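Visitor: Following is a predicted model, sequence given first.
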Amino acid sequence: MTPPAKPVVTMKEIARLAGVSRQAVSAVLNNRWKEIRLSEPTRRKIEAVLQQTQFKPNSLGRALVLQKSQLIGVVVSAVNYSFFPEALQGMEDLAEQEDYGLLVMTTRDNADRQEQIIRFMLDRNVDGLLVHSLPKIHRPLQDRIRQRNMPVVYMGGDGTSFFPEARSVATDGRQIGALGIRHLMERGHRHIACVDLMDCVRQGVQALLTKSSEKVQVEFWEGLSYREAWKRWHDAPVRPTAVFFMGDDMACRFLSLAIPAGVLIPNQLAVLGVDDIPAAADALIPLTTVAQPRYEQGLAAARLLLDLVKGKEAESIVLQPRLVVRQTT
């Protein structure tokens, strides 16, 4: 026999049990009790009744009252990009705590598609945008975001070229560069190739070299695939003794060419990546890497965005990387 359904507890019933008005209950639910000058004891009494009755506010009703969709738009290059799954988990965990949903769409690094996606999200009245994709959109779309007073958080770098008012959450790129190059120098390397480093990471490398009393030759190889990087290293008259890649995925693929070719890792060649994706620990030879806090970055980005949605003052966030030493250096 099916047990009888539990009676639905309404806001009116909560108000009756607490001996207050529905306005007071609504103010506590929406964290606006100070605005109506509700006393601390009254707030605590309402919260106690809410807890006792296990009251769950109707999300749709609350969204209509607050003129919020309870949706965050998430714009990313690709969901299979190694950085994204853990970052998304952080976003989801925070959004769930705050009774928000995520609308996730991929740009495939196509500028026109990115603008179409953002227009689609604006039409769906998302409450804010989390972006980890191409760093620029056209002025008319920026103006539309501005007219909607919609907060934007850009992940992975400075988001002001995407949207001038955007906040950002990123790992300290200069520190990534400094950690990586310092580690290779401490391992005795004085001829190092850096492959496709982001500008901020390259700045960190150059800043450390400027301060160092050691003479170190660093080559910056730009715009190369892992195969092209392998060929350039293999064919070099004087080969670098270490290669520093911007991503673990590229470093692991490089290893998949170097090891079968008989290159002794790390005795002949040290290889260093960035990110600490799961594949780094499972590479043919476990990869040394500069780890980015992916989950924490997603969590921090979602928290920052929701603070902005709620009208709070919030500034951009810089997270710190850490060196994970394995067997390739």
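Guide: It's in.
Visitor: Going by C-alpha atoms from here, please, whenever you check contacts or count neighbours.
Guide: Noted.
Visitor: Name the helix or strand for Arg232, please.
Guide: Assigned by DSSP states H and E, Arg232 falls within helix 226-235.
Visitor: Buried residues, that helix. List them.
Guide: Neighbour-count burial for helix 226-235 flags Tyr226, Ala229, Trp230, Trp233 (criterion: 16 or more other Cα atoms under 10 Å).
Visitor: do the same with stretch 253-269
Guide: In stretch 253-269, counting by 16+ other Cα under 10 Å, buried: Arg253, Phe254, Leu255, Ala258, Ile265, Leu269.
Visitor: ditto for stretch 60-68
Guide: Buried residues in stretch 60-68, counted by 16+ other Cα under 10 Å: Arg62, Lys68.
Visitor: Figure out how far that stretch is from the centre of its chain.
Guide: 28 Å (Cα atoms, centre = their mean, to the nearest Å).
Visitor: from the buried residues of helix 226-235, which is closest to Leu323?
Guide: Closest approach between these and Leu323, by Cα to Cα: Tyr226, at 22.2 Å.
Visitor: The structure to be compared is supplied as follows:
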Amino acid sequence: MKKIFLKDIAEALNLSKTAVSMVLNNKGDENKISKATQKRVWAYARAHHYQPNQMARGLSLGKSETIGLIVPNISDIFYATIAHYVERKAKALGYNVVFSSSNEDPETEKQLIYSMLNRQVDGLIIASTQKNQEDIEELNRSKYPFVLIDRHYPGLATNYVIVDNLRGTEQMTRHLLKQGRQRIGLVSIESGLEAMHQRQLGYEKALRDAGLEDGAETVKLLSPFGYESEMKEAIRSMLHGPRAVDGLVFTTHYLAASGLRALKALGVEVPGEVALISFDELGAFDLVEPPITANQQPVEDIGRLAVEILVHEIGCKGAGMDKQRVLPTQLLIRKSCGA
């Protein structure tokens, strides 16, 4: 079936394009277009399966009804799940979503931000590399609607939805202490991300409050892209060092999965010899043996709140809404800690 355009309807009904556009944008009454004419326009549009040009409609209304989502890695289950909830909530509020991945590269992230702006998306949701402060500041100065998720810039007054990373790892470490573990190690990623820094601080706080000390030999920071090859040696050194660990805190779900594989390859019994706990949940954690204790992040709430804040910003310029959310995590206790 041939696609019809606004001008085709106007020509067929002997009306101006402006009048047809007003009717199809539900502005017929306010522009004093007769009910009979409005009925004719709608009947013709429906009979010929007219579909509006969303970009042109966005330009005429000052909106594209599209929001952009930029994440570090859309194939990561954490970000993929957030993207699912962002899309679902956006659709419910009348918006489409354009997805992009920065691959943790600040230059790619910068290009994606300006590409999205050129596409005239109404607003952005960004899980930033935290290495593009100038561009985030520019979005702020221009009062462009955006929300940061998972990661934010502590020195900037922006909209954001994050989790309480410090309290999360503090809770995890305290759980291991309650299980009788006294020599607890931390495995994290070597990065400048504030979330990773806060997770390490939470681990250190729990040990300090318990009158215990952590040391360099019980904290291992692995390469973001080489952690899989580094994991076995990191764990081996903590097991056989001067302060051999009996518990391990992993700051991400993928580190925990890699750590479990390394422990099994080394023949270490979990939780008999070493207890294991993960920040963030992975779908298979309750299926492996032993099932992994994990601190679950509220991914649905992150996605939903980010969209709600963004749409409120787009329509109301943010007035009267809490735009900075720090959400709690939930500890899912399983057998990997001896529970």
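Guide: Great, that's in hand. Keep in mind it's a predicted model, so treat the numbers as computed, not measured.
Visitor: Which residue in structure 2 aligns with Lys136 of structure 1?
Guide: Mapped onto structure 2 by TM-score structural alignment, Lys136 of structure 1 lines up with Lys131.
Visitor: show me what contacts that match?
Guide: Contact analysis of Lys131 of structure 2 by Cα atoms under 8 Å, 6 or more residues apart in numbering lists Pro106.
Visitor: SS state for it?
Guide: Under DSSP: H, G, I helix; E, B strand; the rest coil, Lys131 of structure 2 falls in the coil class.
Visitor: Of the buried residues of stretch 253-269 of structure 1, which belong to helices?
Guide: Residues of those located in helices (DSSP state H): Arg253, Phe254, Leu255, Ala258.
Visitor: Now check structure 2 for the residue matching the third one.
Guide: When structure 2 is aligned by TM-score structural alignment, the residue opposite Leu255 of structure 1 is Leu260.
Visitor: distance of its match from Ile189 of structure 2?
Guide: Leu260 of structure 2 sits 16 Å away from Ile189 of structure 2, taking Cα to Cα, to the nearest Å as the criterion.
Visitor: just Leu156 of structure 2 next, same as before
Guide: Distance of Leu156 of structure 2 to Ile189 of structure 2, given as Cα to Cα: 24 Å.
Visitor: Those two: which has the busier surroundings?
Guide: Comparing Leu156 of structure 2 with Ile189 by other Cα atoms under 10 Å, the one with more neighbours is Ile189, at 20 against 11.
Visitor: residues contacting that one?
Guide: Applying Cα under 8 Å, 6+ apart, we find Ile189 of structure 2 in contact with Met196, Leu221, Leu222, Ser223, Pro224, Tyr227, Thr251.
Visitor: was I right about Val268 of structure 2 contacting Val274?
Guide: Yes. With contact defined as Cα atoms under 8 Å, Val268 of structure 2 reaches Val274; the gap is 7.3 Å.
Visitor: Which stretches in the stretch 101-250 of structure 1 count as helices?
Guide: Under the criterion DSSP state H, counting those that start in this stretch, the stretch 101-250 of structure 1 carries helices at the ranges 111-123, 139-147, 173-186, 199-211, 226-235, 248-258.
Visitor: In structure 2, what stretch matches the third one?
Guide: The reference is to helix 173-186 of structure 1. On the basis of TM-score structural alignment, helix 173-186 of structure 1 is assigned to residues 165-178 in structure 2.
Visitor: burial measure for Asn125 of structure 1, as a count.
Guide: Asn125 of structure 1 has 18 neighbours, counted by other Cα under 10 Å.
Visitor: Nice, that's everything, thank you.
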